[in-house]
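Asks: No letters, just coordinates:
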């Protein structure tokens, strides 16, 4: 029998022996925190009897407990669940080492409930992300991501800790996962967006506010978007050739990530469309992929029994950080959240001159050689004078 079941039996046995322990448990321990339905039903019945002012709940510590406390609990709890017997309730009493330790046993029950609740909600988030990924949606993923965040905040409150993200140590770091397969529609949306931005660079300022290179599933498309962003940041012209040149300067052609033909095909000037629409689709797909990865990582943390509840909550919040960032940027893309202030006053306006100069300066190669400057003709001797001069004899 696992220690958690022992703890549940012990806390119920403590309440049977000293009903007054409910005053110390009821503010924070709930029936749903018990892993076994029968135990939750017994505890819920005890809370109800206490609310109904059952005489046994007024029994002082050390005083005899009326037998009605057990019989009434059995009768009422049997209406909530099946299989309860008087002998099992008496076994709960014998399972309690020390009744006065009931709050400690209760915290063991709550600790198990925290691990179990985090694992369950992480599994639901993962299932929602897989379903949304197949249907090209994100509503269920967004919903379950918010539910998981709310659950972590509530559990932190019940445990008495501050819900503060903390990076887990290397021993708990998630293992590298294989990239998830990406649908053809998602890849098509990425290429259509890049084509729109190449043919209509004036759409870039509105998109770069919430679309990041990491949102692209395809590494090649990610490099092209980085090249577009760099050209825009430096205030340089954007077309097929300038994008191709920028990808070369960034090493994407040399390492095989891209080939010139693909860059020229994607940046076809005949491509048109609304960049914001395709950008929203890309961020939405990125959110679903990020949620699937984060949910698996949180589930793995919840399965580590050695983690204290405060640690589990903090590590889980840190793991959800990238997902929260994508959720924020998706709201920004939908116009549901104001974005950060930018120096560009209107869509399509060029970047400020000082920023352009600084960006161009950073993009120039450092020249460590002394530049050659031709000497003016008037200040240098004639060739014949320098080479045919003879001393007087």
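Replies: Structure's in. What do you need? Since the structure is predicted, the reported quantities are computational estimates derived from the model, not experimental observations.

Asks: When you work out contacts or count neighbours from here on, use the C-alpha atoms and nothing else.
Replies: Noted.

Asks: which residue ranges form the helices in the stretch 201-350 of the chain?
Replies: For the stretch 201-350 of the chain, helices defined by DSSP state H, counting those that start in this stretch occupy the ranges 204-207, 219-234, 240-249, 260-266, 275-302, 309-319, 321-334.

Asks: got the buried residues for the helix or strand containing residue 110?
Replies: Under the criterion of DSSP states H and E, residue 110 resides in helix 102-135. Within helix 102-135, the residues scored as buried using 16 or more other CA atoms under 10 Å are 102-103, 105-119, 121-133.

Asks: And it, what does it pack against?
Replies: helix 3-17, helix 22-25, helix 139-159, helix 275-302, helix 309-319 (3 or more CA pairs under 8 Å, 6 or more residues apart in numbering; DSSP states H and E).

Asks: That one vs helix 139-159, what angle?
Replies: Relative orientation of helix 102-135 versus helix 139-159 (axes from the mean of the first three to the mean of the last three CA atoms, to 10 degrees): 170 degrees.

Asks: returning to what we had before: what's the closest of the helices of the stretch 201-350 of the chain to residue 49?
Replies: Nearest of the helices of the stretch 201-350 of the chain to residue 49, taken as CA to CA: helix 309-319 at 30.3 Å.

Asks: returning to that earlier point: any chance of the helices and strands packed on helix 102-135 in a markdown table, plus distance to residue 353 and mean neighbour count?
Replies: Converted to a markdown table, those look like this (distance: least, CA to CA, whole Å; neighbours: other CA atoms under 10 Å):
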| stretch | distance to residue 353 | mean neighbour count |
| --- | --- | --- |
| helix 3-17 | 65 | 23 |
| helix 22-25 | 65 | 16 |
| helix 139-159 | 40 | 18 |
| helix 275-302 | 26 | 23 |
| helix 309-319 | 39 | 24 |
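
Asks: Against that first model, consider the following:
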């Protein structure tokens, strides 16, 4: 009877080789096991910086035990046995031969600080990738309670990770990432199309509200035709021209918006069905735009972290540029959703700065100057 292979037997070729940082971790651990005195030169990393639980457990054990006397350590393996016992409390599969193999693969123990810096850099990459993935997932999952607030909280957490990496690896000139980033994806969403049409219709019916919604930009629309019609509305209101479906149609004609799929009758029908208030639909359009921007930012940063050629310095520069794009849309979102009290407070603050009285000066003397007393 033929022997049935185990599920994973014969499939060893499908197991991916370890990442380069795995070998760096082995070299660092071997250096510290061979000469524990090098631990004082290792900074910037903890057990969580290692890519495997076994490596993290060994580093934690080495760090928790007092360094042995160099002479005694060269004569016996008592300290190595203590490290193994301590590490086994977290990972039971560790063996003494494994520790000796780590010592054997270490090229130069005195290079321990360089190995630690490499591990710190790869840990920064993993942290940034995880934060970007959480942001992308949160932005796309509408089941989260208070979805918008939760997503923005994740964006803040990602920014904190970038700041921390920047403090560890300050960027320098010429450190732009060379990674090709994904193009923005705008999926066809019937709800988004309907909301944009309702916004255009209600804004045409209430043009006085358009001037108050400067926080909404043509780029927030998912349909180029809708973006062009919004630009037409803005142009008419800024010129204080009459606004109705016919005047918007005429402005759209001058902007080259008419054509197949945008016939005059269709545009007139689109602009003639107002429901609700322009502010409500504009906020809906901007919210979708903000979530789309957040997802794209997350994917851009993930692309940086997936490229092994991207250095920590380049990760910082690329991530900050991506977050700057998000900040611009986020600022407009805050303007749109600020409460009347907040908006009034902001307006008063700006007005006070603009009309601030000059500093008080000593009053001018109107009478003859007082005579100086003789000394």
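Replies: Okay, I see it. These numbers were taken from a predicted model, which means no experiment stands behind them.

Asks: I'd like the helices and strands packed on helix 102-135 of the first structure as a markdown table, with distance to residue 388 of the first structure appended.
Replies: Converted to a markdown table, those look like this (distance: least, CA to CA, whole Å):
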| stretch | distance to residue 388 of the first structure |
| --- | --- |
| helix 3-17 | 105 |
| helix 22-25 | 111 |
| helix 139-159 | 88 |
| helix 275-302 | 73 |
| helix 309-319 | 82 |
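
Asks: Could you point out which of those helices sits nearest residue 39 of the first structure?
Replies: Using CA to CA, the nearest of these to residue 39 of the first structure is helix 3-17, at 7.0 Å.

Asks: And residue 66 of the first structure, how far from residue 19 of the first structure?
Replies: Residue 66 of the first structure sits 10 Å away from residue 19 of the first structure, going by CA to CA, to the nearest Å.

Asks: Common neighbours of these two, please.
Replies: Jointly contacting residue 66 of the first structure and residue 19 under the rule CA atoms under 8 Å, 6 or more residues apart in numbering are residue 56.

Asks: More neighbours: the two, which one.
Replies: residue 19 (24 against 14; other CA atoms under 10 Å).

Asks: thought the more buried one was touching residue 59?
Replies: Yes: taking contacts as CA atoms under 8 Å, residue 19 of the first structure lies within contact range of residue 59: 6.9 Å.

Asks: shared neighbours, these two?
Replies: Residues touching both residue 19 of the first structure and residue 59 (CA under 8 Å, 6+ apart) are residue 65.

Asks: separation between residue 128 of the first structure and residue 154 of the first structure?
Replies: From residue 128 of the first structure across to residue 154 of the first structure, the span is 22 Å (CA to CA).

Asks: so which of the helices and strands packed on helix 102-135 of the first structure gets nearest residue 385 of the first structure?
Replies: Once those are compared by CA to CA, helix 275-302 is nearest, at 69.8 Å.

Asks: okay, and the closest one goes to which residues in the second structure?
Replies: With TM-score structural alignment applied, helix 275-302 of the first structure matches the range 278-305 in the second structure.

Asks: Repeat that for stretch 190-197 of the first structure.
Replies: So stretch 190-197 of the first structure sits over residues 196-203 in the second structure, by TM-score structural alignment.

Asks: That stretch vs the first structure, mean deviation?
Replies: Here the mean offset of stretch 196-203 of the second structure against the first structure after fitting is 1.5 Å, by mean CA distance after the TM-score superposition for the first structure.

Asks: Quick check: closest non-adjacent residue to the alignment partner in the first structure of residue 96 of the second structure.
Replies: Counting by TM-score structural alignment, residue 96 of the second structure lines up with residue 86 in the first structure. In space, residue 86 of the first structure comes closest to residue 74 once its chain neighbours are excluded; the distance is 6.8 Å by CA to CA, 6 or more residues apart in numbering.

Asks: show me the contacts for the most centrally placed residue in the second structure.
Replies: In the second structure, the centroid-proximal residue (CA atoms, centre = their mean) is residue 158; its distance is 4.5 Å. Residue 158 of the second structure makes contacts with 128, 131-132, 135, as judged by CA under 8 Å, 6+ apart.

Asks: can you check residue 103 of the first structure too?
Replies: 11, 21, 24-25.

Asks: wait, which of these is closest to residue 287 of the first structure?
Replies: Of all the contacts of residue 103 of the first structure, residue 25 has the smallest distance to residue 287 of the first structure: 40.0 Å, by CA to CA.

Asks: check contacts around that closest one.
Replies: Residue 25 of the first structure touches 102-103, 106, counting by CA under 8 Å, 6+ apart.

Asks: need the contact list for residue 17 of the first structure.
Replies: Shown in contact with residue 17 of the first structure (CA under 8 Å, 6+ apart): 65, 93, 99.
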